[in-house]
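Undergrad: prediction below, plus the sequence it came from.
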Amino acid sequence: MPETPVADLSYEAARDELVETVHRLEAGGTTLEESLALWERGEALAQRCQEWLDGARKRLDDVVADREQG
């Protein structure tokens, strides 16, 4: 089954896959090529999670700013 593009993942899906990816890397037993692919996917997943968190922070900041102005 093909992997879902990282950009299409919700925060929860990206976080869950990142946790699984870290577990797989820590467990070992993969080839160098597989480990590199896991690492690259993990980096992309971590970035996706950060994007979601940054977006949530901005939304919260916007609400607070609107309340302070109104």
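TA: Structure received.
Undergrad: CA only for contacts and neighbour counts going forward, please
TA: Will do.
Undergrad: what helices and strands are in contact with the helix or strand containing residue 53?
TA: Using DSSP states H and E, residue 53 sits in helix 32-69. Identification of packing neighbours for helix 32-69 by 3 or more CA pairs under 8 Å, 6 or more residues apart in numbering; DSSP states H and E yields helix 11-27.
Undergrad: got another one to weigh against that:
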Amino acid sequence: MAEEQKPIGEMAFEEALEELEKIVSSLEGGDVPLDQSIARYERGEALRAHCQKLLAAAEKKVEKIRVGSDGKPAGTEPLDPE
């Protein structure tokens, strides 16, 4: 892993996910000292939370098109109305 890490809040979803995947891979390998494993796990958890937040924001933006009885678009509504 790089010495200098980009702040998680500045990362795009794809960037955060890629780093998270690298962290998981390194932890699964089992060849990382315990102190580094703990630090990587903590960063991984922060990356996971960031990705989840970005996904939730994207889901709120997704809309589906409503179709009227005549088969023509009649507006939009949230994808998963609550």
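TA: In hand now; what should we look at? Here the structure is a predicted model, which means the values were calculated and not measured.
Undergrad: kindly indicate whether residue 66 of the second structure is helix, strand or coil.
TA: strand (DSSP: H, G, I helix; E, B strand; the rest coil).
Undergrad: contacts only, for the counterpart of residue 23 of the first structure in the second structure.
TA: Correspondence of residue 23 of the first structure to the second structure, assessed by TM-score structural alignment: residue 25. Counting by CA atoms under 8 Å, 6 or more residues apart in numbering, residue 25 of the second structure touches no other residue.
Undergrad: can you point out the buried residues in the helix holding residue 53 of the first structure?
TA: Neighbour counts over helix 32-69 of the first structure (16 or more other CA atoms under 10 Å) mark 35, 38, 39, 41, 42, 44, 45, 46, 48, 49, 52 as buried.
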